[in-house]
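**Q** sequence-free structure coming up:
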């Protein structure tokens, strides 16, 4: 089940966190995995440890995407799976965020996904492969604390559905799905606790963590492996009848 034997997968932003856990899981599932990131030292070390390949990738630059995916195909002969995982978080409100803050969010969380999709298309059309986009529950429901981040992830959600429809209409045979994590215990998750504490006027990150935990009916926070399992499923042939779908892995948060 959820095997990726013989498949070649490229993951952006996978030097650590959810992407790093997914890369490891994909290698274990039989895929040849290439990690693209700007964290060269961390990414190289992680790739070596799990049996993957590391390439430098700036997701905001079209030429960087083209070079990385061309190198992947040159090394492994094809591309079957693209995971648009790279993303950044900004917990500032509409009034607090600067225009530069917004531009950075858009460059990574939206433009990066568009550029990755465009660069992968020529290769995925040959294999009738698939794309998994990292969205968020913040891309499904409103966020009173993170409206700008929510806006970018909402864009990823609808871009996923729209490209699934477009590629279907054009007969490409490429599936496109998104995954929607809740708050996951990664470096980005810890940053969220810090921002939450600041937003309520304290520096009590532990209380912010407890408050967030209370929003999870399942009784715990998520870990990177929880999301990695969902991504591997969407990338595998077990999800062959899924396209334009959003897989929610949030411990029940959005059930409220």
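**A** Structure's in. What do you need? None of these values were measured; they are calculated from a predicted model.
**Q** When you work out contacts or count neighbours from here on, use the C-alpha atoms and nothing else.
**A** Noted.
**Q** Would you mind pulling the contact partners of stretch 103-118?
**A** Counting contacts by Cα atoms under 8 Å, 6 or more residues apart in numbering, the residues outside stretch 103-118 that touch it are 59-62, 65, 82, 84, 86-90, 131, 133, 149, 152-153, 155-156.
**Q** Take this one as well and set it beside the first:
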């Protein structure tokens, strides 16, 4: 993102091996940040990190409290601090409400909600004045436009992303009340043609909700005043902004980056 300087900042990006997470990691590095990519997919994560100057990789299951502690410890040890945590890791399971599988719902709750909550927990512990980083900072959670619209086939996903939006606001208040010096915001991305976005179009059409994946995409575009799908760069630039000093008085916000779809 032009004119944003994150030189000297250290950022941990979860789910950074591919898709939006990889794009966010690249954009943060271009802005000057030292980036630690974490992901459950070590093979892809190592390759992605190798392609970003100065980036490193740590294996990380965001549903594990122990993995979170280890990822934070590794980041602080290798880069000398921690200034920003981007809670991007997430999963989406498409299913009709009448066909809800509890196991699938629990997977989304664990990764999307518990994983984000643990990320906020460990970011606070590291960044607050008595933490190993100890200089305050910023947390950017990744929710979704699904938290703001009623799109069929993604009820469980929408519920978890709505939870992230609410969690963000409570976390910002707690951090302020306790003097942690940490801002907490979230972005609500619109549909992007990543692997997850493409899968959603295919699966909603296979459920009979749309005539074809192309029709599903067309419905999204029709609902979007900007008249197009989102791009990875659109979301990455928003994260860079929220991580920067240009957003120093932006706190507890759910920033919709959806071309107006969720207005």
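**A** Yep, that arrived. As the structure is a prediction and not an experimental result, all values here were calculated from the model.
**Q** hmm, back to that, tell me which entries of the contacts of stretch 103-118 of the first structure lie within strands.
**A** Secondary structure of the contacts of stretch 103-118 of the first structure is defined by DSSP state E; positions in strands are 82, 84, 131, 133.
**Q** Where neighbours are concerned, which of the residues you listed has the most?
**A** Using other Cα atoms under 10 Å as the neighbour definition, these reach their maximum at residue 131, which records 29 neighbours.
**Q** That one maps to what in the second structure?
**A** Following TM-score structural alignment, the counterpart assigned to residue 131 of the first structure within the second structure is residue 139.
**Q** For its match, which residues are in contact?
**A** Counting by Cα under 8 Å, 6+ apart, residue 139 of the second structure touches 84, 85, 86, 87, 120, 123, 182, 183, 184, 185, 243.
**Q** Residue 129 of the first structure too?
**A** Residue 129 of the first structure makes contacts with 79, 80, 81, 173, 174, 175, as judged by Cα under 8 Å, 6+ apart.
**Q** Which one of the residues you listed is nearest to residue 208 of the first structure?
**A** Using Cα to Cα, the shortest approach to residue 208 of the first structure within the contacts of residue 129 of the first structure belongs to residue 81, at 36.3 Å.
**Q** Show me where the stretch 51-200 of the second structure has its helices.
**A** Using DSSP state H, counting those that start in this stretch, the helices of the stretch 51-200 of the second structure run over 65-79, 102-108, 115-127, 155-177, 195-206.
**Q** counterpart of the shortest one in the first structure, which residues?
**A** Helix 102-108 of the second structure lines up with residues 99-105 of the first structure when matched by TM-score structural alignment.
**Q** can you tell me how far residue 87 of the second structure sits from residue 182 of the second structure?
**A** The spacing between residue 87 of the second structure and residue 182 of the second structure, counted by Cα to Cα, to the nearest Å, is 14 Å.
**Q** so what's the residue sitting furthest away from the middle of the second structure closest to, chain neighbours aside?
**A** Distance to the chain centre peaks in the second structure at residue 211, reaching 30.3 Å (criterion: Cα atoms, centre = their mean). If the residues on either side of it in the chain are set aside, residue 211 of the second structure comes closest to residue 205, at 5.9 Å by Cα to Cα, 6 or more residues apart in numbering.
**Q** you'd agree the one you found is up against residue 217?
**A** No. Using Cα atoms under 8 Å, residue 205 of the second structure is not in contact with residue 217, being 9.9 Å away.
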